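K.L.:
Got a sequence here, can you build the structure:
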Amino acid sequence: MGALQGKVALVTGAGQGVGEGIALALAAEDVDVAVVGRTLSKLESTCDLLRARGVRAEPFPCDVTDTPALPAMADAVVAEFGRLDILVNNAYAGAYGPLLDMSDDDFRKGFDAAPFAAFALMKACHPHLRGGGSIVNLVTSAMVRWDPTTYGAYAAAKSALRSLTRTVAVEWAPDGIRANSIAPHAMSPGLEGWAKARPEEAAAFVASIPMRRIGDPEADIGRAVVALVGPDLGYLTGATIPLDGGQAFFG
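P.N.:
As a prediction, the model looks like this:
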């Protein structure tokens, strides 16, 4: 029996890309998964992949920016699975571009999708995670990027989430809940589309990564999440783990 067998994870933005990769890696360790996202067809596709690995998976259509709806969604997950052990806040939708070209509403989108959504969902899940639960929040190396041009709104929202994660780790440690952040580079659909549209920029980006490749959502990011939520790293909380092939320096 594996260390995570029988546990239940809630993964947001799990219908594609990094979220799906994390869900698949957890399923490989016999973790049942609540697959959360906006598009039911994508959630069902991910659930099919997870069930093929022998675990239970159920779709939960939800827009995480609708924060008043998140407590009911978390309760529905627990009602369906009987427990909740792992929360992964991966879903994100925000604006990119020069700050002078960005509206207040566009700037606010990233905060709605990152710190505000994660805050609401972490609070909703807190009672169920007590006594050994683990939270993983996705941030970004854009927070410490050497040139943050066009990444300002994204980095600001994720910096807020990183700070929030650290506070959760400290305040909830007595409740037996750990919280860590990861800052991944992975071949998501969005990044893949950008690479195809701008191959020269993509090549330069890859060249700036010491390992000279972009991470795989399951093998590189998902497996790291498995390690983070497992017992071998049970004394680690409040940390930010770069999963970017050595590109960023968090200091």
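K.L.:
make it CA atoms for all contacts and neighbour counts henceforth
P.N.:
Fine.
K.L.:
Now do the SS call for residue 109.
P.N.:
Following DSSP: H, G, I helix; E, B strand; the rest coil, residue 109 is assigned to helix.
K.L.:
now swap in residue 4 and tell me
P.N.:
Going by three-state DSSP: residue 4 is coil.
K.L.:
Identify the residues contacting it.
P.N.:
29, 30, 31, 230 (Cα atoms under 8 Å, 6 or more residues apart in numbering).
K.L.:
at 10 Å instead, please
P.N.:
By Cα atoms under 10 Å, 6 or more residues apart in numbering, the contact set of residue 4 is 26, 27, 28, 29, 30, 31, 32, 85, 226, 229, 230, 231.
K.L.:
ditto for residue 107
P.N.:
94, 95, 96, 97, 99, 152, 153, 154, 156, 157.
K.L.:
Alongside the first, I'd like the structure of this one:
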Amino acid sequence: MTELAGKVALVTGGGQGVGQGVALALASEGVAVTITGRTLAKVEETARLITERGGKALPLEGNVKDAADLASMVDQTVATFGGLDILVNNAQEVPLGKLADVTDEAFLAGFESGPLATHRLMKLARPHMAARGGGTIFNFCSSAGIRWDMTGYGAYAAVKQAIRSLTRAAAAEWGAEGIRALTIAPHAESPGLKWWLENNPEEARAFFKTIPLGRIGKLEEDIGRAIVALCRQDLGYLTGATIPLDGGQANFD
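P.N.:
Below you'll find the model as predicted:
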């Protein structure tokens, strides 16, 4: 038995990439995991991988831009597993491009799937976490928010930086209830990052030179296992912080 055995987690965007890596890592510690995503087949595959390893998983189809879907995710998680201890706000649509080229629709989709969905899910999770004596919330940002040259990343950075503010507020307002909130800024072998590397080869070469460890993080081993560590009591005094899991590239000071 591990320290996290019997805990319950909800991971959005768990059908692939970082979300899948986090879900697998948590499940390996005995955490029952709800995996949500827009494509049912993808979250079912993550659930299959978890159950194949002997873990517990609930795959749910849902869109984080839909408030009713978010409420259903939390309700079904609690009904199935009896509570909620860990929330991983991973799913996010990304509004990339120069400011003149980013449409209102793309920016709004980034906002609705990012800070608005994060805010909604945190509020939905809070009473269930408080009822169990506390919990841990993980929100995701990006080093794009602190780039010196923001060209092409302004809209994306704006929605991600808003998420950092929500994390700080949740840590301050809910700490007395035993709820911790952390922002994670990862570089990982996700489909989105792989696409960017393949489609921006020149920028990608320069990008790798800025990573002291010289590589992109592995989904389960580097990002997922770090989330596991952050859930344990050894790091139970840490809250409100932005934690870069990026091989030493970004400076969030």
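K.L.:
What subset of the contacts of residue 4 of structure 1 is buried?
P.N.:
26, 27, 28, 29, 30, 31, 32, 85, 226, 229, 230 (16 or more other Cα atoms under 10 Å).
K.L.:
I figured residue 15 of structure 1 hits residue 57, correct?
P.N.:
No - counting by Cα atoms under 10 Å, residue 15 of structure 1 does not reach residue 57; the two are 12.0 Å apart.
K.L.:
Give me the common contacts of the two.
P.N.:
23, 35, 43, 44, 46, 47.
K.L.:
sorry, back to before: want to try a markdown table for the buried ones among the contacts of residue 4 of structure 1, with secondary structure and distance to residue 3 of structure 1 as columns?
P.N.:
Output for these, formatted as a markdown table (DSSP: H, G, I helix; E, B strand; the rest coil; distance: Cα to Cα, whole Å):
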| residue | secondary structure | distance to residue 3 of structure 1 |
| --- | --- | --- |
| 26 | helix | 11 |
| 27 | helix | 12 |
| 28 | coil | 12 |
| 29 | coil | 8 |
| 30 | coil | 9 |
| 31 | coil | 10 |
| 32 | strand | 13 |
| 85 | coil | 12 |
| 226 | helix | 10 |
| 229 | helix | 10 |
| 230 | coil | 7 |
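K.L.:
Return the member of those residues nearest to residue 61 of structure 1.
P.N.:
residue 32 (16.9 Å; Cα to Cα).
K.L.:
so the closest one touches residue 77, yeah?
P.N.:
No - using Cα under 10 Å, residue 32 of structure 1 makes no contact with residue 77, being 11.0 Å away.
K.L.:
overlap in contacts of these two?
P.N.:
8, 9, 10, 58, 84.
K.L.:
Let me know the secondary structure of the second one.
P.N.:
Secondary structure of residue 9 of structure 1, reduced to three states by three-state DSSP: strand.
K.L.:
Show me what it aligns to in structure 2.
P.N.:
Residue correspondence, TM-score structural alignment: residue 9 of structure 1 in this structure matches residue 9 in structure 2.
K.L.:
Do a quick rundown of the strands in structure 1.
P.N.:
8-12, 32-37, 57-61, 86-89, 134-138, 178-184, 240-243 (DSSP state E).
K.L.:
quick check: the last one aligns to which part of structure 2?
P.N.:
Just to be clear, that refers to strand 240-243 of structure 1. The aligned range for strand 240-243 of structure 1 is 242-245, by TM-score structural alignment.
K.L.:
Kindly report the same for the fifth one.
P.N.:
Strand 134-138 of structure 1 corresponds to residues 136-140 in structure 2, going by TM-score structural alignment.
K.L.:
Pull out the buried residues from the contacts of residue 107 of structure 1.
P.N.:
Here, 16+ other Cα under 10 Å leaves 94, 95, 96, 152, 153, 154, 156, 157 buried among the contacts of residue 107 of structure 1.
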